[in-house]
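[1] Sharing a model that was predicted from the sequence below.
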Amino acid sequence: MIKSAHLLPLTGLRFFAAAAIVLLHSAETWPIPSALGNLALNQGVSFFFVLSGFILA
């Protein structure tokens, strides 16, 4: 059986995916810097759900 301690780095990656989602949704209200505007922030949603499913499984 896999111990949860081995999944902590993957759980930490969910923070960055969630941050991308927050930036994407807040871009409609507040302007984001052009350096962040070039990133594919919409991929954060897919990454978050795939990673969450892997962690839960």
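    Here it is on my side, so go on. Residues are numbered from 1 along each chain as shown.
[2] okay, CA-based contacts and neighbour counts for the rest of this
    Fine.
[3] ok, and for the longest helix anywhere in the chain, which residues are buried?
    Counting residues, the longest helix in the chain under DSSP state H turns out to be helix 8-26. For helix 8-26, a neighbour-count test (16 or more other C-alpha atoms under 10 Å) marks 11, 14, 17-18, 20-21, 23-24 as buried.
[4] also this one, for the comparison:
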Amino acid sequence: MSQTFAIKTIKAGDTLFKIAEQFYGDRNLWTKIAAANGNILPENLEPGQYITIPS
């Protein structure tokens, strides 16, 4: 079964916590986003960067 996902463009001020809250309603799921993006570190987000948001 294939997984669906969204693509998010990072903006200034975005954090994995905020993005997890926006997409999942739970900021603690930021690790799900990190894992889907090669275990990116929260402090390594750059404006203009694209990340995958798994469903």
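    Yep, that arrived. Bear in mind the structure is a predicted one, so any value in this text is a computation, not a measurement.
[5] Any idea what the TM-score comes out to?
    In this superposition the chains share a TM-score of 0.24, using TM-score structural alignment, normalised by the length of structure 2; 31 aligned residues with a C-alpha RMSD of 4.5 Å.
[6] picking that back up, what's the longest helix of structure 1 packed up against?
    The contact analysis (3 or more C-alpha pairs under 8 Å, 6 or more residues apart in numbering; DSSP states H and E) places helix 8-26 of structure 1 against helix 43-56.
[7] Okay, angle between the helix it packs on and helix 8-26 too, please.
    150 degrees (axes from the mean of the first three to the mean of the last three C-alpha atoms, to 10 degrees).
[8] And helix 43-56 of structure 1, what does it pack against?
    Applying 3+ C-alpha pairs under 8 Å, 6+ apart, one finds that helix 43-56 of structure 1 contacts helix 8-26.
[9] Is residue 18 of structure 2 within a helix or a strand, and which one?
    According to DSSP states H and E, residue 18 of structure 2 maps onto helix 16-24.
[10] Could you identify the helix or strand that succeeds that helix?
    Per DSSP H and E, the helix or strand that comes after helix 16-24 of structure 2 is helix 30-36.
[11] thinking residue 48 of structure 1 is in contact with residue 22, fair?
    No. Taking C-alpha atoms under 8 Å as the definition, residue 48 of structure 1 is not a contact partner of residue 22, at 12.0 Å.
[12] Around residue 7 of structure 2, how many other residues sit close by?
    10 (other C-alpha atoms under 10 Å).
[13] Pull the number of nearby residues for the nearest residue to residue 16 of structure 1 once chain neighbours are set aside.
    Nearest residue to residue 16 of structure 1, sequence neighbours excluded (C-alpha to C-alpha, 6 or more residues apart in numbering): residue 44, at 7.9 Å. Per other C-alpha under 10 Å, the neighbour tally for residue 44 of structure 1 reads 21.
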